[in-house]
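Asker: only geometry, no sequence info:
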């Protein structure tokens, strides 16, 4: 298993090939990471995809939000592990699902937007996707939830709305999914 992980993740490559103690033991401990999300990440590595909830539009909203949360957490883990392919897979899945479910109550909720923003850096493609998802007719809906969403999201959303006024496409529905992929 370490071979594929080293190939995909710069973090694991360094940990298992440098002067780290993990190289000798061939064991990398990540105690602060959720084992379920790590299993989700391992599944992405081996299958190249995130298991699809084929009838996303029929899922109860709480299950759909849990699915979005797992995708975003896997993106955050992949960013930590420096695995561009897994990050791209997570954002491709999130983009695909949200484009099909374009109703405000069926989009990633305030908690998920906030999680993405608190765990990624400025300029992150994950942040950009969150803004583009909400930069549509749903801006009013997100403004109503403003108490629970971080300020940086609103700054990015304002810039995106301004860009839209300049006639640039800036909503997820108008963008190809490759917009959110990192170059490998």
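Answerer: Structure received. Just so you know, these numbers come straight off a predicted model, no measurement behind them. Numbering: from 1, shown residues only.

Asker: use CA for all of it now, contacts and neighbours both
Answerer: Noted.

Asker: Let me know the outermost residue of this structure.
Answerer: Relative to the centre of the chain, and counting by CA atoms, centre = their mean, the farthest-placed residue is residue 24 at 32.6 Å.

Asker: distance of it from residue 93?
Answerer: Per CA to CA, to the nearest Å, residue 24 is found 36 Å from residue 93.

Asker: Residue 11 now?
Answerer: From residue 11 to residue 93 the distance is 23 Å (CA to CA).

Asker: if we can go back for a sec, what helix or strand is the residue farthest from the centre of the chain located in?
Answerer: Under the criterion of DSSP states H and E, residue 24 resides in helix 21-25.

Asker: Tell me how far that helix lies from the chain's centre.
Answerer: 30 Å (CA atoms, centre = their mean, to the nearest Å).

Asker: buried residues in that helix?
Answerer: The neighbour-count check on helix 21-25 (16 or more other CA atoms under 10 Å) flags 22, 23 as buried.

Asker: Tell me the helices and strands packed up against that helix.
Answerer: Applying 3 or more CA pairs under 8 Å, 6 or more residues apart in numbering; DSSP states H and E, we find helix 21-25 packed against helix 10-17.

Asker: Show me what the helix it packs on is packed against.
Answerer: Applying 3+ CA pairs under 8 Å, 6+ apart, one finds that helix 10-17 makes contact with helix 2-8, helix 21-25.

Asker: what's the next secondary structure element after the last one?
Answerer: Moving toward the C-terminus from helix 21-25, the first helix or strand encountered (DSSP H and E) is helix 35-47.

Asker: another structure for you, compare them:
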């Protein structure tokens, strides 16, 4: 039976309150609309729910984070957008924004970044280099969809030469994830009676909507899901 329950609605943004965010060891100050960031970030929502003061005298502190990365995160937060030029010029910076979004519990921003990275890779005919993948693996959790996407780049779009070089330079976690992905493909019953080559070549950009996305109560699934 179909579920007739209407989809959850997002809270209306009022833009009436701000949060002071102090970032990095120098405590660089950012003023962010409370409704905007708490509608996306579980961390900020939890941090302000109990102790928020109407006077705005309190501040969120991110002493271990880079102000430049936080600036990039705010652009993603407010515009729901990551510029392909940013990826072309500094992939590590974009991945660092993903890592910060992950730390803040902002699934929407993470999804925007994975989608845009897949689009950039397809248009530029490039996959992330091993150093970037190692960096991502070193700063994300085991269930990260970014890890999943990067592994798929190598499994389905990497040449033999790229794979050989990756095995030599990959971190232990990345190498293990690669080998696991190949074994899983081999054991997948869907490909049991098909040529081996048919199991590969599933380009990241051709995956279904939301394939590399995460969803929760602050980030609802796509309409097609």
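Answerer: Noted; the coordinates are in hand. Being a predicted model, the structure only gives us computed values, none of them experimental.

Asker: Now the TM-score, please.
Answerer: For this chain pair, the superposition-based TM-score is 0.81 by TM-score structural alignment, normalised by the length of the first structure; 171 aligned residues with a CA RMSD of 2.5 Å.

Asker: quick one on the thing from earlier: mind putting the helices and strands packed on helix 10-17 of the first structure into TSV with distance to residue 67 of the first structure?
Answerer: Below are these laid out as TSV (distance: least, CA to CA, whole Å):
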stretch	distance to residue 67 of the first structure
helix 2-8	24
helix 21-25	32
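
Asker: Out of these, which is closest to residue 98 of the first structure?
Answerer: Smallest distance to residue 98 of the first structure across these (CA to CA): 26.5 Å, for helix 2-8.

Asker: Show me which positions of that closest one end up buried.
Answerer: Per 16+ other CA under 10 Å, helix 2-8 of the first structure contains these buried residues: 5, 6, 8.

Asker: ok, now stretch 98-117 of the second structure?
Answerer: 98-102, 104-117.

Asker: equivalent range in the first structure for it?
Answerer: Aligning stretch 98-117 of the second structure against the first structure (TM-score structural alignment) gives residues 75-94.

Asker: Helices along the second structure, start to end?
Answerer: Remark: helices assigned in the second structure by DSSP state H are 34-38, 42-49, 67-79, 84-89, 91-103, 107-124, 130-139, 145-157, 160-169, 172-187.

Asker: Number of residues surrounding residue 113 of the first structure?
Answerer: Using other CA atoms under 10 Å, residue 113 of the first structure is surrounded by 23 other residues.

Asker: Name the nearest residue to whatever residue of the second structure lines up with it, ignoring sequence neighbours.
Answerer: The alignment partner of residue 113 of the first structure in the second structure, by TM-score structural alignment, is residue 133. Nearest residue to residue 133 of the second structure, sequence neighbours excluded (CA to CA, 6 or more residues apart in numbering): residue 150, at 6.7 Å.

Asker: That neighbour pairs with which position in the first structure?
Answerer: In the first structure, residue 150 of the second structure lands on residue 130 (TM-score structural alignment).

Asker: same deal with residue 40 of the second structure?
Answerer: Aligned partner of residue 40 of the second structure by TM-score structural alignment: residue 8.

Asker: what residues are up against the closest residue in space to its match that isn't next to it in sequence?
Answerer: Excluding its sequence neighbours, the residue lying closest to residue 8 of the first structure (CA to CA, 6+ apart) is residue 83, at 5.6 Å. Going by CA atoms under 8 Å, 6 or more residues apart in numbering, residue 83 of the first structure touches 8, 9, 10.

Asker: Output those residues as CSV; include the columns distance to residue 143 of the first structure.
Answerer: Listed next are those as CSV, based on distance: CA to CA, whole Å:
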residue, distance to residue 143 of the first structure
8, 38
9, 37
10, 38
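
Asker: preserved in the second structure, out of the residues you listed?
Answerer: Retained in the second structure: 8, 9, 10, out of these (criterion both residues aligned by TM-score structural alignment, their matches' CA atoms under 8 Å).

Asker: Cool, thanks, talk later.
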